[in-house]
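*Asks:* any chance you can model this:
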Amino acid sequence: MVSSHGSHGADDFAENEKMGLLRASWFDLAGTTPEARAACEELLGRWSEPHRRYYTLTHLWQTLDAVEEIGHEAEDIALVRYAMWFHGAVHDGRAGTDEQESAVVAERLLSLVGHSRERIDEIVRLVGLIASHRPGEDDPDGAVVCDADLSILAADPENYSEYIAAVRAEYAYLPDQTFRTARLRLLEALLERPHLFHTRFGRTHWEGSARANMRAEADRLSGDARPKY
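*Replies:* Presented below is the predicted three-dimensional model:
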């Protein structure tokens, strides 16, 4: 993954380089017809919206990179890649609604690119799974999509801390106590699941690190929530 190097100019260079790599990834996937190029620019524009703090080009790149790690478990890797491109096409901070509106964008742009109704419907279905991260047992493509989206949970401590900060910034309008309560509830709900990940790779390589990160975060949030005397 492309990283920034501290200065504003270097940050701009890294962002431009990331854009170039993402364009190349899209062209490999969708082709270079005028319609495909227009769809790419619209998507990159959406992922670059200034109000975003976590659902950014970095998140898109990270999830596509995760797909490359676990994509061998997918049935149709192209559908999975499309789902990752579209899963954050709309982000206004409204869980469930964002995924639904992203699916609408997917239908429109994929139709312009020339995909069949059957493939569009499947990509839209995969995008919708992001809201719950609960694919069916016999859904390898859904498992890869959900695991790629959650792969950040298994990041090294430094990157996990950056992820937490980005999520907090995404919901900066919430008071601290409200955010802590909601975040802790989410962490506890995920930790109660028998498995966070659905692919063999995810369970083998990401599960342990993700649970350790989440437990540590939950412990910090619980401590912050205790009365101060």
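*Asks:* use CA for all of it now, contacts and neighbours both
*Replies:* OK.
*Asks:* and the residue nearest in space to the middle of the chain, what does it touch?
*Replies:* Centroid-nearest residue in the chain: residue 149, 4.1 Å away (criterion: Cα atoms, centre = their mean). If a contact means Cα atoms under 8 Å, 6 or more residues apart in numbering, then residue 149 has 63, 84, 130 as its contacts.
*Asks:* cool, residue 102 as well?
*Replies:* Contacts of residue 102 by Cα under 8 Å, 6+ apart are 86-90, 127.
*Asks:* rebuild the contacts of residue 149 as JSON lines, extending it with distance to residue 153, secondary structure and neighbour count.
*Replies:* Output for those, formatted as JSON lines (distance: Cα to Cα, whole Å; DSSP: H, G, I helix; E, B strand; the rest coil; neighbours: other Cα atoms under 10 Å):
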{"residue": "63", "distance to residue 153": "12", "secondary structure": "helix", "neighbour count": "23"}
{"residue": "84", "distance to residue 153": "17", "secondary structure": "helix", "neighbour count": "25"}
{"residue": "130", "distance to residue 153": "15", "secondary structure": "coil", "neighbour count": "24"}
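*Asks:* I have a second one here; can you model it like the first so I can compare?
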Amino acid sequence: MLAITEILARNPSPDLRAQLQPDWSNWMGILGNVSDSQSRIFNRICRWHAGWGRHYHDLTHLAHFFSLHQKHQLSWEQPSAFFASVFFHDAVYLPWRKDNEWRSAQLLSRYWEQLAGQRSGLHLAEQIILSTQRHQPLEDHPDIPQFLDLDLAILASDPDRYDEYALAIRKEYWMIPDRVYLPGRQAVLARFLDRPTLYFTAQFQHLWEDRARENLVREIQQLKQKATRP
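*Replies:* Now for the predicted structure:
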């Protein structure tokens, strides 16, 4: 899958790359390891996320993580795992496949020693990435639910921004016809609504839960309306 990811890769926006550079440097500083490959790997990550067909799972999505991290002054038991998970959790993103998270975790493992110089910290980052597949923590570690909450922060956007997000997701699934996409998307949103809470941490339940549920209900209604059109 890396071969396909490389084929789809494009040069990123210089502004977005520059925006993410300090966060990458912060992560490298935490790792305390210097290698010639670090800049090359950062460039590849930026190119992957600027790849053809990415309309939401792109560099803006990564930048949003770090913006939220700073805005809410979040703390992490293993900061390195947080940074690693942000940069790699969507490294492989091919909407027609069901193993993107596993392949992204494998990609992180492949590059970890070049970045960190040792294996310590890799396991938690892999578990965070794998947990994003179903948005359920795979291990009992406080960094995992907090990361998952940030990954779903977009659901609690204002209505206009949420509609942009929903449209971006539809564009990413361009290969799926409406007769399949509309009921499939409704089912995904309904499963989220069936959860006791969308967010795991008390902080983000308080800040985001109500608005996110309103947005999901509204999108389901829109999808149903589209499905009834001739």
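*Asks:* any idea what the residue nearest to the centre of structure 1 aligns with in structure 2?
*Replies:* Counting by TM-score structural alignment, residue 149 of structure 1 corresponds to residue 151 in structure 2.
*Asks:* mind checking which of the contacts of residue 102 of structure 1 are in helices?
*Replies:* Cross-referencing the contacts of residue 102 of structure 1 against helices under DSSP state H gives 86, 127.
*Asks:* separate out the buried members of the contacts of residue 102 of structure 1.
*Replies:* If you count burial by 16 or more other Cα atoms under 10 Å, the buried members of those come out as 86-90, 127.
*Asks:* in structure 1, what residues pair with the biggest helix by length in structure 2?
*Replies:* Selection of the longest helix in structure 2 by residue count, based on DSSP H, yields helix 202-228. Aligning helix 202-228 of structure 2 against structure 1 (TM-score structural alignment) gives residues 200-226.
*Asks:* sec struct for residue 173 of structure 1, please.
*Replies:* Secondary structure for residue 173 of structure 1, judged by DSSP: H, G, I helix; E, B strand; the rest coil, is coil.
*Asks:* aligned to it, what sits in structure 2?
*Replies:* Looks like residue 173 of structure 1 aligns to residue 175 there (TM-score structural alignment).
*Asks:* and that match, how many neighbours?
*Replies:* Neighbour count of residue 175 of structure 2, defined by other Cα atoms under 10 Å: 11.
*Asks:* what about the longest helix of structure 2, how far off from structure 1?
*Replies:* Averaged over the aligned pairs, helix 202-228 of structure 2 sits 1.1 Å from structure 1 after superposition, using mean Cα distance after the TM-score superposition for structure 1.
*Asks:* which parts of that helix are buried?
*Replies:* Neighbour counts over helix 202-228 of structure 2 (16+ other Cα under 10 Å) mark 204, 208-209, 212-213, 215-217, 219-220, 223 as buried.
*Asks:* and residue 58 of structure 2, how far from residue 227 of structure 2?
*Replies:* With distances taken as Cα to Cα, to the nearest Å, residue 58 of structure 2 is found 28 Å from residue 227 of structure 2.
*Asks:* what do you get for residue 111 of structure 2?
*Replies:* 44 Å.
*Asks:* kindly report the same for residue 14 of structure 2.
*Replies:* According to Cα to Cα, residue 14 of structure 2 and residue 227 of structure 2 sit 40 Å apart.
*Asks:* same question, residue 155 of structure 2
*Replies:* Distance from residue 155 of structure 2 to residue 227 of structure 2, by Cα to Cα: 22 Å.
*Asks:* for the corresponding residue of structure 2 for residue 113 of structure 1, what are its contacts?
*Replies:* Structural alignment (TM-score structural alignment) places residue 113 of structure 1 against residue 115 in structure 2. Residues near residue 115 of structure 2 by Cα under 8 Å, 6+ apart: 28, 31, 33-35, 37-38.
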